[in-house]
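> The sequence isn't on hand, but the structure is:
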């Protein structure tokens, strides 16, 4: 009996190592499932009677698990963090010489990897043979049931809640090879970005003089028009906008096409539509259009460059002549890039993609700009402060452009739900959201140096999915079938009246028919 128990000692050590690697960063329920699957995998391999065949069958999964564990310890020991998407992307971007140098530099992790492989292979080889009855094969049956249930659960989540994430990555997250999901995502992102950036349409376009040289497009994030005083909100959240009211063309009922950034932004700045949604349309976008029209183009962003919720947008941005993703500070950290871009002479389009009021909204502004407090303003304090900070940023942009022939267009990618009884009061819409998740602020500001500014209001509901058409009119660019003599306001009124929207599963609804 004691001799049989000793045969499982190497397996016990291997289980302990895998457990330690996962307990460092994974939630308890995730760690537990990864560990159970690892144990069942090893026991299932031990069911193979021929030891040579057993070792051959075990080699690939053991190499994979050992590699995953080594990556976790490497990230923890070198950077004090979990292995992440950024590490995976840097590895994929490295050439063979860089990888060789890294392996030499971190020899202890390479030796640790080899030692773990030998330990796990040894544990498989030492497992005693089991009986031939079906009950003896329970580890294999349980493993199959767990894997199938994970796949089903990930698929159901994909269909019912969020079609943007990867089913494979969700399944991988519960396996003892979970770091693989970062490599899959990084590879997928690289492929999508290259695909969007490389397929540049050959436009048959004409340009018209607008009296404007500098166009700045500010793409907001998670801003609700319902929390902006320029739209009647009782708190003073938009003093700078209100001061510029006479210079604005203001949309009173702009409706986003989707409740999440990765879908909403491309819908607004590409030829994609809610009804015929297809990422193949993303290459037909305002950056490629402005480039071909002879504009100098810039894209400056506070949002992440890569990941499930940024990859397609990065693909659009990559063809801008100047681009920069700013990681530190708040949204006003984009102002130095804007100032530098303004040194350019001639027509230019500058896109600023800000973080705005994205949850957690309490982190979107410095403490010195916190006018509202939880004590006096309750659960809305942080969100209202984030709106006011965006308003301050817009005021700074207006100040930089007031002496130039310039115009600023602003819209939020989507809005947010507000549910006071939830732990997260302001949150993204999901499956069949209410109208609140889509109703966003939108305006075009004209510098005092622009003659005959097209100011006023657009009262009817207007889908921001029409913005690629509107932006062409704004910049004085016409494609076949456009109306080159039409004003921006006339175009907005013509495009208004309908607002189809999609939820996170790409299900399409009429915005008017959603719950209010």
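That came through fine. As the structure is a prediction and not an experimental result, all values here were calculated from the model.

> contacts and neighbour counts: CA atoms only from here.
OK.

> where along the stretch 201-350 of the chain do the helices fall?
239-243, 261-269, 286-292, 311-317, 335-341 (DSSP state H, counting those that start in this stretch).

> Out of those, flag the one nearest residue 56.
helix 311-317 (38.6 Å; Cα to Cα).

> that older thread, okay if I get the helices of the stretch 201-350 of the chain as TSV plus mean neighbour count and distance to residue 109?
Output for the helices of the stretch 201-350 of the chain, formatted as TSV (neighbours: other Cα atoms under 10 Å; distance: least, Cα to Cα, whole Å):
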stretch	mean neighbour count	distance to residue 109
helix 239-243	17	55
helix 261-269	25	37
helix 286-292	22	45
helix 311-317	25	31
helix 335-341	15	41
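
> TSV please, covering these and showing distance to residue 201.
Formatted as TSV, these follow (distance: least, Cα to Cα, whole Å):
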stretch	distance to residue 201
helix 239-243	36
helix 261-269	15
helix 286-292	8
helix 311-317	12
helix 335-341	25
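
> okay, now the one to match up with it:
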């Protein structure tokens, strides 16, 4: 054997070894987050499809168009991997529709505040891209024409098989929530795109919520001797971190003083673990099992408008995508809409002051950032109160205390008015000791922590003197999905139908079940969930939504 032959053979062996190494690393990296969040059959489908894609790309790689296609393919695979890997690393969950909706409707300030969490994983994504492209390049030198044709045919058969299977299933079950494209993509290495397709569809449906709405043809209003109603929609506040509910640190000094003027809900339960799902259900007739366009259209803003209130929506959550999600679609019906691009929640107060100056009966919605991740960015340095040595615990508790300060400022402005304020958090947060920032949104199969929220209804002295009000503590579990009905009674609005889901109505009966939704739109019974994130996951049944649910 000649020297040239020996060298050529050695080079081929090295190239073969390099190919297997790069291809294996690429595949293992892609599957890493999937293995921990999905069943084995899903992992197998992703692996098979990924191998066929790389093989087919190698078949076309020798031409310039083939190289361009391969680069695009590698980029798409790596973006999918980066999104799912970072989501799993931060939240110990797969990427889901709630995350996708948040991405599509986020704003620049939130992107900047969250960037530090995700940029940390950028080198891993670059490594995946490099391994995948090198594997395609090396394989292109080895694959022959026949192998190229076989790999491409197998890829087409794979997609055709799953496409037909998904189409058949869709025809059989008439499921409206999952679009056909999402059903197909979820079986491929581009499975994250399926969540974005659903999220985009949901955003388009949300526009109908803002455009339509119940006519409330039988609506009537009875004066409750309250001129100004305020609804403060909190964000990511855990009930267990509030002094008002027994937390040992002084996180809610102002709220500790309101008991004589307030109705405090001891066991409020949010209907979802993400803002984009929870807030629409809290403000409308919709609930976890009946999340329909019609129910979302029947919301408290539309009802208040019809009853003759002047409605204000003042939000610290940004104006990007304000016409494209359920929260903003409901908000858009307000007579006065302000998206305040500020740093902290107290920057809403000047807008609130302007609304208070306007004459007539009014309801003012204040949507705050509260203690949303990253909590360290949710309050100014002047409110850096806790210094226990645990940075992220201190940050979160400081953010809770800053919300307490904000509520105190709002109530102070209402003191000399006949006014009432309803405060609740949209959802809670789970506590993950293995996560650097400790607290995280509940995602797939959350614990009760993701739904345990604070809620209270406060009256000014003038409002209490004008007529009897219910104050004290509500010890029974209360789903904030009933808040729409509670607010109707609170504001003296009758829709012509019995309002038996309102605590203030004579026909009220306490709930026996508490359906809640996770970020992936799965529905569970709250009472069956584990208490804390680190507890073992129970074997619980996923509930079915109503036929027309989104």
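Good, I have the coordinates. Remember, predicted model here, so these are calculated numbers, not experimental data.

> Ok, which of the helices of the stretch 201-350 of structure 1 comes nearest residue 391 of structure 1?
Nearest to residue 391 of structure 1, of all the helices of the stretch 201-350 of structure 1, is helix 239-243, at 6.0 Å by Cα to Cα.

> returning to what we had before: now for the helices of the stretch 201-350 of structure 1, which one comes closest to residue 426 of structure 1?
The closest of the helices of the stretch 201-350 of structure 1 to residue 426 of structure 1 is helix 261-269. By Cα to Cα, the value is 15.3 Å.

> average distance between that closest one and structure 2?
Helix 261-269 of structure 1, aligned to structure 2 and superposed, deviates on average by 1.2 Å (mean Cα distance after the TM-score superposition for structure 1).

> neighbouring contacts of stretch 126-142 of structure 2?
Stretch 126-142 of structure 2 is contacted by residues 15-16, 18-20, 22-23, 25-26, 29-30, 54-55, 57-62, 70-71, 74-75, 77-78 when judged by Cα atoms under 8 Å, 6 or more residues apart in numbering.

> which of the residues in that stretch are buried?
By 16 or more other Cα atoms under 10 Å, the buried positions in stretch 126-142 of structure 2 come out as 128-140.

> Determine which of the helices of the stretch 201-350 of structure 1 approaches residue 421 of structure 1 most closely.
helix 261-269 (24.7 Å).

> Tell me the residues of structure 2 aligned with that closest one.
Using TM-score structural alignment, the residues of structure 2 aligned to helix 261-269 of structure 1 are 275-283.

> hmm, who's touching the matching stretch?
Against stretch 275-283 of structure 2 from outside (Cα under 8 Å, 6+ apart): 98, 101-102, 235, 270-272, 286-288, 291, 296, 299-301, 325-327, 330, 426-427, 480-484.

> again, but for stretch 250-260 of structure 2
Contacts of stretch 250-260 of structure 2 (Cα under 8 Å, 6+ apart): 241-244, 397-398, 400-401, 404-405, 407-408, 458, 471-472.

> Pick out the most distant pair among these.
Top of the distance list for the contacts of stretch 250-260 of structure 2 (Cα to Cα): 398 and 471, 28.1 Å.

> Comparing the two, which shows the higher neighbour count?
residue 398 (26 against 17; other Cα atoms under 10 Å).

> Show me what the more buried one aligns to in structure 1.
Under TM-score structural alignment, residue 398 of structure 2 pairs with residue 385 in structure 1.

> I'd guessed its match sits against residue 369; true?
Yes - the criterion here is Cα atoms under 8 Å, and residue 385 of structure 1 meets it with residue 369 at 7.3 Å.

> can you give me the strands for the stretch 251-400 of structure 1?
Here the stretch 251-400 of structure 1 has its strands, by DSSP state E, counting those that start in this stretch, at 296-301, 322-325, 348-353.

> In structure 2, which residues correspond to the last one?
Mapped onto structure 2 with TM-score structural alignment as the criterion, strand 348-353 of structure 1 occupies residues 362-367.

> Just give me the mean distance for the matching stretch relative to structure 1.
Mean for stretch 362-367 of structure 2 is 1.0 Å (mean Cα distance after the TM-score superposition for structure 1).

> which parts of that stretch are buried?
Neighbour counts over stretch 362-367 of structure 2 (16+ other Cα under 10 Å) mark 362-367 as buried.

> Nearest the middle, which residue of structure 1 would you pick?
Of all residues in structure 1, the one closest to the mean position by Cα atoms, centre = their mean is residue 309, 1.8 Å from it.

> Let me see the contact set for that one.
By Cα under 8 Å, 6+ apart, residue 309 of structure 1 lies in contact with 164, 261-262.

> before we move on, what SS does residue 442 of structure 1 have?
Assigned by DSSP: H, G, I helix; E, B strand; the rest coil, the conformation of residue 442 of structure 1 is strand.

> If anything else comes up later, I'll come back, but that's it for now.
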